[in-house]
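With the sequence up front, the predicted model follows.
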Amino acid sequence: MHPLCDSVNGNATSGADSVDHADSREDHAVTNSPSEELTEYSVTALLTPPGPPEEPADFDEFWRGTFEAYGAGRVGWEATRDLDATETHQVRQIRFDSSAGEPAVAFLMVPRLEAAIRRGLVIGHGYGGRTAPDLDQVPADTAAIFPAAPGTLPNTGSRFPALPDEHVLAGIAHRDTYSHRFAAADVWRAATVLLDAAPAAAAALDFSGGSFGGGIGAMALPWDARFRRASLDVPSFGHHAIRLTRRCTGSGEAVRQHVQEHPEAREVLGYFDAAVAARRIRVPVHVAAAVLDPAVDPRGQFAVFHALTGPKRLTVRANGHLDGQIAEVSERMARQHAADFFALPDDRLA
């Protein structure tokens, strides 16, 4: 299997959609074989929308109720440690009250000059977890918070296990107890903490998340009207009917095997499908989706993009969840495209 090259061709589609191609080659056959982890899908096939995933009749009711229970009102928080400041930002580790009923950890970056704040940014993380903020993701005019999803920070005493293969199954017996419900709810709570620490960030509050964080972000965004825009990089949990058919190297494999042994869990997953949630997102969204990804099925990533009904832009990545030079270029491009998307004037998204 030959990896895609790292050339860039910017191509705009009609209406509000825009596509940035990390590669334009379309000569690789599509295969749905569950034994081929490194299947490389053609861009043509991936740009063809799949049939929409089935969704629970009370999907909206469930998530609105979750937001009312965990996303509204004040959130208690306190600074626990000052970290090395940058030229533009004060940086602190904080503790806040998680929706899971336990302390959660986050990293807070606030510009030294309050008058400099023009934007706010909530930044999710992948299933590798988070132990520090990513300083390069925060522009000088932006206040940002990097929350760690419940259980993903080792040695925090959470009721959710930190290991991805265990975390992704924690509480999966019921929609009310599933770990992903609380991970999404803590996106809302982290936003509340950020706006408490830097009220001026409410002028333009954005979300950015990749992999696990991208899928969780898609679940969280429809219900919180405070967000202005979002960027989802190689988003996970898209279109379970597709992703459960293919063996992978990530936490999705633990889910696939679990559902084979416990088919009743499939009903619960219907409430935590990023492609179903994406249908409800109304703010402009940038998606970076890979044609080759051993951990997150590319068809599921593109399904999230296709499900969006508002203004949207797409970056086609050469690959995701891989190491090497092409992976580094692909990652760097996706981040730059996301930053450009957040900086666009509103009239460029109409």
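Arrived safely, thanks for sending. Remember, predicted model here, so these are calculated numbers, not experimental data.

from here on, contacts and neighbour counts on C-alpha atoms
Noted.

Okay, buried residues for stretch 252-268 please.
Buried residues in stretch 252-268, counted by 16 or more other C-alpha atoms under 10 Å: 252, 253, 254, 255, 256, 258, 259, 265, 266, 267, 268.

hold the first one in mind and look at this next one:
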Amino acid sequence: MTADLRDYRGSYEAPADFDAFWRDTLDAAADHPLDLNLTRVDTALRTIDVFDVSFRGFGGHPVRAWLRVPRHRDGPLPAVVQFHGYSSGRGHPLDDLLWPSAGYAHLLMDTRGQGGAWAGGNTPDPVGAGPSYPGFMTRGIDDRQTYFYRRVFTDAVRAVEAVRAVDLVDPARVGVVGASQGGGIALAVAGLAPDLRAVHLQAPLLCDIRQAVRTSTDGPYLEISGYLGTHREAAATVFGTLAYFDGIAFAQRATAPAWFSTGLLDQVCPSSTAFAAYNAYAGPKELRAWEFNGHEAGGSLDLEIALDAFRRSV
């Protein structure tokens, strides 16, 4: 199976105006000042400082994040921007201490409108949308301009700009990471933000989307098939919108060294979709396929690989 997947590229083709769409989207975001604010958070941690962060994302809307940095530091730090999994938020100030413990400035971005599941969030999405299936995958899906992930991907690019504007950070040494939805967001950023040093993508969502909708049996893609089950004439419109948000297109435009992982038993983000993004990726790349794992992929072993890779690259 893995041998066949090594050559799998899917059938996705980017729209002719893909680059123009994203250029216009990011140019519109740049019209709003970043308005970066950091407020120190009092914690009982002895080796890590935590800051409550806000910056302006899509439409000038405020986006929240945590910035965690090693307390004992000498000069500007390399930085890692992390994007979290589907429906969760930035969580508690004491969560996610891996990257600052390893010596990085670590920015964990809220995903707007999410944070009602296993980790809380603090960033609303003030943009309305038309009819959608419960969840986030179909919000605004009848038009690329209104689709939910247009706002999220823009927020994420602005998060990289935000961390580069922090005095504690070396702006030339920034990488991005994420698992599941976070991996899909990180891959989009890799294709949109310049001069990243490294990318880690664990079981990424939003790759080879049409194939994923056909083959996944659990998780967010079922929202799209559920929506199309009642909006039977909308398939062309839906997949026309999603073509502007597919990780394969961003992979084709990304050049930073990247480490992918996937579980061959993944029913949420089928492993074929991770291979399709990996095979399209334009920069240096490695992929670890875990034969007997599902959506968790390699779990902590993936993080161990990422720490070693980022140590050499960022």
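In hand now; what should we look at? Since the model is a prediction, treat every value here as computed from it, not as a measurement.

follow-up on the earlier one: go through the buried residues of stretch 252-268 of structure 1 and name the one nearest residue 177 of structure 1.
In terms of C-alpha to C-alpha, no member of these lies closer to residue 177 of structure 1 than residue 268, at 10.0 Å.

ok, residue 51 of structure 1 - how many residues close by?
11 (other C-alpha atoms under 10 Å).

so how far is residue 241 of structure 1 from it?
Distance, residue 51 of structure 1 to residue 241 of structure 1, using C-alpha to C-alpha, to the nearest Å: 10 Å.

just residue 203 of structure 1 next, same as before
Here residue 203 of structure 1 is placed at a distance of 38 Å from residue 241 of structure 1 (C-alpha to C-alpha).

for the counterpart of residue 174 of structure 2 in structure 1, what are its contacts?
With TM-score structural alignment as the criterion, the equivalent of residue 174 of structure 2 in structure 1 is residue 205. For residue 205 of structure 1, the contacting residues are 119, 120, 121, 122, 226, 227, 228, 229, by C-alpha atoms under 8 Å, 6 or more residues apart in numbering.

Considering those residues, which is situated nearest to residue 100 of structure 1?
Comparing these against residue 100 of structure 1 with C-alpha to C-alpha places residue 122 closest, at 18.7 Å.

Is the alignment partner in structure 2 of the closest one within a helix or a strand, and which one?
Taking TM-score structural alignment, the alignment pairs residue 122 of structure 1 with residue 81 from structure 2. In the assignment (DSSP states H and E), residue 81 of structure 2 maps to strand 77-83.

can you check residue 312 of structure 2 too?
Here residue 312 of structure 2 sits within helix 300-313, counting by DSSP H and E.

What mean distance separates that helix from the matching residues in structure 1?
Superposed on structure 1, helix 300-313 of structure 2 shows a mean distance to its aligned partners of 1.3 Å (mean C-alpha distance after the TM-score superposition for structure 1).

Can you give me the buried ones in that helix?
For helix 300-313 of structure 2, burial by neighbour count (16+ other C-alpha under 10 Å) applies to 302, 303, 305, 306, 307, 309, 310, 313.

do stretch 276-289 of structure 2 as well
Within stretch 276-289 of structure 2, the residues scored as buried using 16+ other C-alpha under 10 Å are 276, 277, 278, 279, 280, 281, 282, 283, 285, 287, 289.

The closest residue to residue 84 of structure 2 other than its chain neighbours: neighbour count?
Excluding the flanking residues, the one nearest residue 84 of structure 2 by C-alpha to C-alpha, 6 or more residues apart in numbering is residue 182, at 4.5 Å. Neighbour count for residue 182 of structure 2, taken as other C-alpha under 10 Å: 27.
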